[in-house]
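>>> Provide a 3D model corresponding to the input given below.
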Amino acid sequence: MISFSMALVFAVIIFLLVALYSGKLRAEVSFFIAVTVLIIAGVLSPSEALAGFANEQLAVIMLLLVISDIIRKTDVINLVFNQLFRGTKTVSGFVFRMVAFVAPTSAFFNNTPLVAMMMPYVYSWSKKNKISPSKLLIPLSYAAILGGCMTLVGTSTNLVVNGMAVDAGFNSLNIFDFAWVGFPMVLVGGIYLALFSDKILPSHKDAMDDFKDGWREYFVETEIEANSPIVGKSVSEAGLRNLSGNFLVEIIRKTAVITPVSPEHILRANDKLIFTGETSSIPELSKPELGLSLPKECIASELSDVVEVVVSHNSWLIGRRVKNTHFRGKYDAAIVAIHRNGAKISGKIGSVVIQAGDVLLLFAGRDFDIRATGNEFYVISKKENKKVDAKKAVMVIAGVLLSVVVSANTALSLFSCLLVVLAISFFTKTLTGSEIKRGINLNMMLIMAFGLALGKAMSNSGAAEFIANNILKVAEPFGPVAILGMVFLVTNLLASYMTNLAAVAIIFPISVGIAQSMNLPLEPFIMIVAFGGAANFITPIGYQTNLMVYGSGGYSFNDFMKIGLPLTILYIVIGTLLMSWRYGLM
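Next up, the predicted model:
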């Protein structure tokens, strides 16, 4: 019989599924509401709800995020890229070498900074060889996912699942337990991507190509006449901040270029004003009270360099209208266009609500590289200024690898080792205090901690046991191998349309309950949940690196499904069989 607490947990799970799939609420807000309801109802105690924040695996994830970001800010990896891809001219050759580098690297370093660091190089190589970046960006994301599944520290999903196991009273998994499935799948996945990426993936124009080919659609130029009433006034006083369909992005004054333009900037006679916006709104620039020359096409050589960035999955910009972000003041850059799902968004830019994965085209000022040092977005078409000395970065890389080896062979925990690496990075000024603060992803921390609490609620209420028993009634005749594959499939589908952390939080207690009911080894039923949550290839929204390449590659959902579905099937079949053989379930 279903109890009140069990029914409430089911209702909360349904709420999470709807909220996360619809995107109406941010993931951390959805989890906060869910846990709050469970606390008020008495399903969770306050200490159980907050226990996740003291979880060692969660702390390890935060440390890895901060440390991995050091590598993104150095040129040392670019030197490796230049050697690795020298002489490569074809998509298959590039993809094969990319998987060979990215997969082993992402096994030990967070894959989000790794993909962010690799994307500009992929762009520059594809332009040089006249190949569309859309042939290479999905394989880049998949290579990072495949590699991350090889070790315990390779993805946050693996660490979260291990954290759930430890909280439930089970032994912690070893760092290389995942390699029994992860390494063979890197080989299989790498060969698959090298053979079929060029055949399956489309050849799209990216946002920058679209801009270069049709820049006249983005900008219009006008000039302040000598007798204009706005001469001597600020941009704001002249009413140029409140135009209905156009946005002032640049002023050309003789040989000087002023961008972005502040509201307080004083206008002078003969200033050339560059606007961006809808062509249907151009007539508003011809109002007599503005005293501007008739709008005309811009000269391409007069335009500033345009920088292309992609909004990260945890950016504070998500859900905000452009005009409410104060983007120009914060980053010394003006947004001139936004691309989503491979197409330019029409309408007034200031009214557009920014979403994760959006590609922003920016007019960047001189201080842009200095100010854009956080993880709100990743620059993909212009190389960022590198601030970290290469020798120090190599020391950090060596420190992380040594931490893995030491923690795998001694009683010293990975958390302790990484803490030492972080301390050394701080005292050698490789990282500053503000950079450490920016590197800590509070949104991800909330999701992971509340995800652990949700798993606890499923156990406390009996919901996990109830679901496990009902699954067994149907699936037990098919044997443990089939059940293991079904757990993988269900976890993967949930992760594809929600988030991987939410999926593993829901499925973990169910999977463990099945193993305990059938008196089977726990390890395969723990790890299969991690593989199902992390090996996410069929949608762009299920994994953060997929979302990063989604907008910048101009992909559709269907593009991910075409190349990702066969890889997912391969992973489910081969992964399930390998796990079953490894733990004697066959």
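>>> CA only for contacts and neighbour counts going forward, please
OK.
>>> do you know how far G564 is from V122?
20 Å (C-alpha to C-alpha, to the nearest Å).
>>> more neighbours, these two?
More crowded of G564 and V122, by other C-alpha atoms under 10 Å: V122, with 24 against 20.
>>> that one contacts L136, correct?
Yes: if you go by C-alpha atoms under 8 Å, V122 and L136 touch, sitting 7.1 Å apart.
>>> contacts only, for P113.
Contacts for P113 (C-alpha atoms under 8 Å, 6 or more residues apart in numbering) come out as L65, S68, D69, I71, R72.
>>> between these, which is nearest N174?
For these, the minimum distance to N174 (C-alpha to C-alpha) is 20.2 Å, reached by L65.
>>> check contacts around the closest one.
Contacts of L65 (C-alpha under 8 Å, 6+ apart): N110, P113, G439, I440, N441.
>>> Y583 too?
P521, P524.
>>> could you list which of the contacts of P113 belong to helices?
L65, S68, D69, I71, R72 (DSSP state H).
>>> which one of the residues you listed is nearest N375?
D69 (9.2 Å).
>>> what helix or strand is the residue lying closest to that closest one once chain neighbours are set aside on?
Nearest residue to D69 in three dimensions, chain neighbours excluded: P113, at 5.8 Å (C-alpha to C-alpha, 6 or more residues apart in numbering). Using DSSP states H and E, P113 sits within helix 111-128.
>>> list the buried residues in that helix.
111-126 (16 or more other C-alpha atoms under 10 Å).
>>> related to what we said a few turns ago, which one of the contacts of P113 is nearest D369?
Closest to D369 out of those is R72 (13.9 Å), distances taken as C-alpha to C-alpha.
>>> that closest one: neighbouring residues, count only.
23.
>>> and this one, so I can compare the two:
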Amino acid sequence: RRQDATMETAMKRWNEWNEKVKSCCSKRWGTGVAILGVTFGLIALGLFAPPFQELGWKGWFSLAVIIVLLFGLVHEVGPTHVQFATALGVLVVFQCVDSEGALAGFSNQGISTITVLFIVAAAITRTNSLVLLCPFFTSAHRKNSLRSVLAKLCIPLGAASMFLNSTPIYVSVLPVLSKIVKTTGIAPSKIMMPVSISLILGGTLSLIGNMNNLLVASLAVDDGGLVDRDGQPLQFGYFGISKVGSIYFAVGLVYVWLLAPIEGMLPSRHGAQLATKNVRLYLLFLKVTSRAKMTIGCSVKDLERGVSTTDRLVELHRGDEVLVAPGQDTVILEGDTLVFHGQLETLINIYKGDGGLYPVGIEEELVDSARLNCSLYEVAVSCNSTLLLGKAIRETCFPGHFKGVVLAVTSHKGTDLGIEKLGDHVIEGGETLLIEARPSFYRQFATDQNFSTVHPLEGVSPPIDDWLHITAGLIILAAVVAIPPTGIVSIWVTAIGGSMLLVATGCISLQDAYSAVDISLVLTISFSFGVGAAVQQSGVGLAIANSMVICLSPLGPIGIIAAIYICVGLLTEVITNAGAVALFFPIVSSILKDGSVVGLNSYAACYALMLAGSASFITPIGHQLNLMAHAAGGYKYSDWLRFGLPLQILLGIVGVPGCFFFYQG
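All right, here's what the predicted structure looks like:
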């Protein structure tokens, strides 16, 4: 019996293991095929490709590490910067790259410029400078055609991305886009992707318009061995890429303008609704001031359209009159107090969307001094609080003791709370409040006995939205952009000086400046420099470059330019733009230094690399803007392929000859 039981247990475990293996194989068969294909491909390279036959063990090891890195990036096995750091660490341990090459990214001027420009872009965003364009954007109405709306949006926003990073621009105009969708009745899918594409294309108009442009220019200058036709080191002008970039931008916009309205190319879809299961709901109280340019004159229907059923305006206070569940046609007027009921994320978007919506209890004339350096905090009231429990909000010491103001409270009692004024609400233990306070609030009261938890909400400081800071921000931005082309100082110097002035003038607080920098992206770029150095030092870059030359040299320089564009364009669809550019640059550098392709101009190859690094339109994972548009527009993956693939091919047909004819001679 014991033997039978043992055999039965063993057979049971064997069957379970066998089922797991079958399940894994059925789910990962594509991965297995890819691994086998790569293995046989590497064997074939070693046997039949002369450039790879001379590759040493460090070269083969580096190539294997890069293939594993690409596999991990495609399958998203971890954060991008962590994967690049791990790959670089392995290459350093096995001495495939020296310390100078591994750390090159952390001393690179281009990366520091990108980092500082994050602060500049965030400051312009926070001052709500784009409010100047809102009347132009929101003048669209139901009589306007989709093509008219697209022209009003894509042309100025694309031009704006020539001077600012496209991501903060897109974040800033999302509320405007939502309002246009509500006003015109156009499906979000007809707006979100076209605007995203126009911003990406606009980045090809100048050196700072796209992060990849600065990255390529920095790599080329630091390389040292790349020269122009006269033997001089490469120097990339501010508008050097504009010759081909302007045609690239124009052709892309015409494509979007003509084909986006066609249902077969870009289907009408609506953004996904926010889930409401197990989500804490708030009641948010905001006062409509004279500065609320995007809210005054709107109807309740306009404010509520496009959000879930739990996110709505439950009350409108107008003087002594209280409108409970105001009608859909009710128009919002200056001086109204709005009571919103909904999820935290939705209410924060409302709060950030219009700088003229103030917390109840703060005077409009005191807004500049009271809100300039404020942030949002979610706090839970302790059951042992001696200052807050059992007191109405107006009786508490929030403004005096905590130097803050209550924006919203959790709606444990449903929406009945709105019947009373916010100041009359009696605070209970365990209740959660959304408050606006200075950065010092967290340091002073994170362990205060009146709160059980204090949670800072990063990146949600109130927009300033006043003419003084708007004017200061735009003047500083103009100086940052206009001075480098004169040759007086570099963009690195003006970016640092501009960011310092923006902080000094109060256009952005230090806390917001810290949170504006995408640390993971900066680390990704820095680590990718080290991986790129390993590609070059181990000989992999030279081997791949020689193989490309052998295959494409009969086509001449334009064949090499086309190969650069196609390879990087495909690579950037599955990994980050910066990673694709950094990994492929050593190959381009090796081709240029080798001199096997007679007449190939360094500028033509580098500008092709810049364009290809921006050409990410086929998948939503290829660019950060694509991911944002994917969620906002409710797209399917097939929508990107259907609309983006023809655009990718068209831009390649334009970009490759453009780089050849404009920069080859």
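>>> so what does the residue nearest to D69 of structure 1 match up with in structure 2?
The alignment partner of P113 of structure 1 in structure 2, by TM-score structural alignment, is P168.
>>> next one: G42 of structure 1
Checking TM-score structural alignment: G42 of structure 1 goes with Q95.
>>> same question, Y192 of structure 1
For Y192 of structure 1, the residue aligned by TM-score structural alignment is Y255.
>>> that older thread, so how many other residues sit close to the match of G42 of structure 1?
Residues near Q95 of structure 2, counting by other C-alpha under 10 Å, number 14.
>>> repeat for the one 4 residues further on
S99 of structure 2 is flanked by 11 other residues according to other C-alpha under 10 Å.
>>> what of the one 3 residues further on?
Residues within reach of A102 of structure 2, counting by other C-alpha under 10 Å, total 23.
>>> now swap in Q83 of structure 2 and tell me
Q83 of structure 2: 21 neighbours (other C-alpha under 10 Å).
>>> can you tell me how far the corresponding residue of structure 1 for it is from T568 of structure 1?
Structural alignment places Q83 of structure 2 opposite S30 in structure 1 (criterion: TM-score structural alignment). S30 of structure 1 sits 28 Å away from T568 of structure 1, going by C-alpha to C-alpha.
>>> quick one: contacts for the match of Q83 of structure 2?
L16, A19, L20.
>>> and for G252 of structure 2?
Contacts of G252 of structure 2 (C-alpha under 8 Å, 6+ apart): S198, L201, L647, L651.
>>> which of the contacts of P113 of structure 1 show up in structure 2 as well?
For the contacts of P113 of structure 1, the aligned pairs still in contact in structure 2 (both residues aligned by TM-score structural alignment, their matches' C-alpha atoms under 8 Å) are S68, D69, R72.
>>> now the closest residue to the match of Y192 of structure 1 other than its chain neighbours, what's its secondary structure?
Among residues not flanking Y255 of structure 2 along the chain, L647 sits closest, at 7.2 Å (C-alpha to C-alpha, 6+ apart). Recorded secondary structure, L647 of structure 2: helix (DSSP: H, G, I helix; E, B strand; the rest coil).
>>> again, but for C507 of structure 2
Once three-state DSSP is applied, C507 of structure 2 turns out coil.
>>> could you find the counterpart of it in structure 1?
Taking TM-score structural alignment, the alignment pairs C507 of structure 2 with T430 from structure 1.
>>> now do that match against K392 of structure 1, distance only.
Taking C-alpha to C-alpha, one finds T430 of structure 1 at 7 Å from K392 of structure 1.
>>> just the strands from structure 1, written as ranges.
219-223, 246-253, 256-258, 272-277, 306-311, 333-340, 343-344, 359-364, 377-379 (DSSP state E).
>>> between the ones you listed, which one is closest to I200 of structure 1.
Nearest of these (C-alpha to C-alpha): strand 343-344, 20.4 Å.
>>> state the span of structure 2 onto which that closest one is aligned.
Going by TM-score structural alignment: strand 343-344 of structure 1 matches no residues.
>>> so how far is that strand off the chain centroid?
20 Å (C-alpha atoms, centre = their mean, to the nearest Å).
>>> return the set of buried residues in stretch 252-260 of structure 2.
So for stretch 252-260 of structure 2, counting by 16+ other C-alpha under 10 Å, buried means G252, L253, Y255, V256, W257, L259, A260.
>>> among the residues you listed, which one sits closest to V598 of structure 2?
Using C-alpha to C-alpha, G252 is the member of the buried residues of stretch 252-260 of structure 2 that lies nearest V598 of structure 2, at 31.6 Å.
>>> ok, the closest one to S547 of structure 2 distance?
G252 of structure 2 sits 32 Å away from S547 of structure 2, going by C-alpha to C-alpha.
>>> swap in H623 of structure 2?
29 Å.
>>> with P557 of structure 2 instead?
For P557 of structure 2, the distance to S547 of structure 2 - C-alpha to C-alpha - is 15 Å.
>>> the two: which is more packed in?
Ranked by neighbour count (other C-alpha under 10 Å), P557 of structure 2 and S547 place P557 first, with 21 against 18.
>>> got a list of what E302 of structure 1 touches?
Here E302 of structure 1 is in contact with I252 (C-alpha under 8 Å, 6+ apart).
>>> do that again at 10 Å, thanks
Neighbouring residues of E302 of structure 1 by C-alpha atoms under 10 Å, 6 or more residues apart in numbering: E250, I251, I252, T255, V257, K272, I274.
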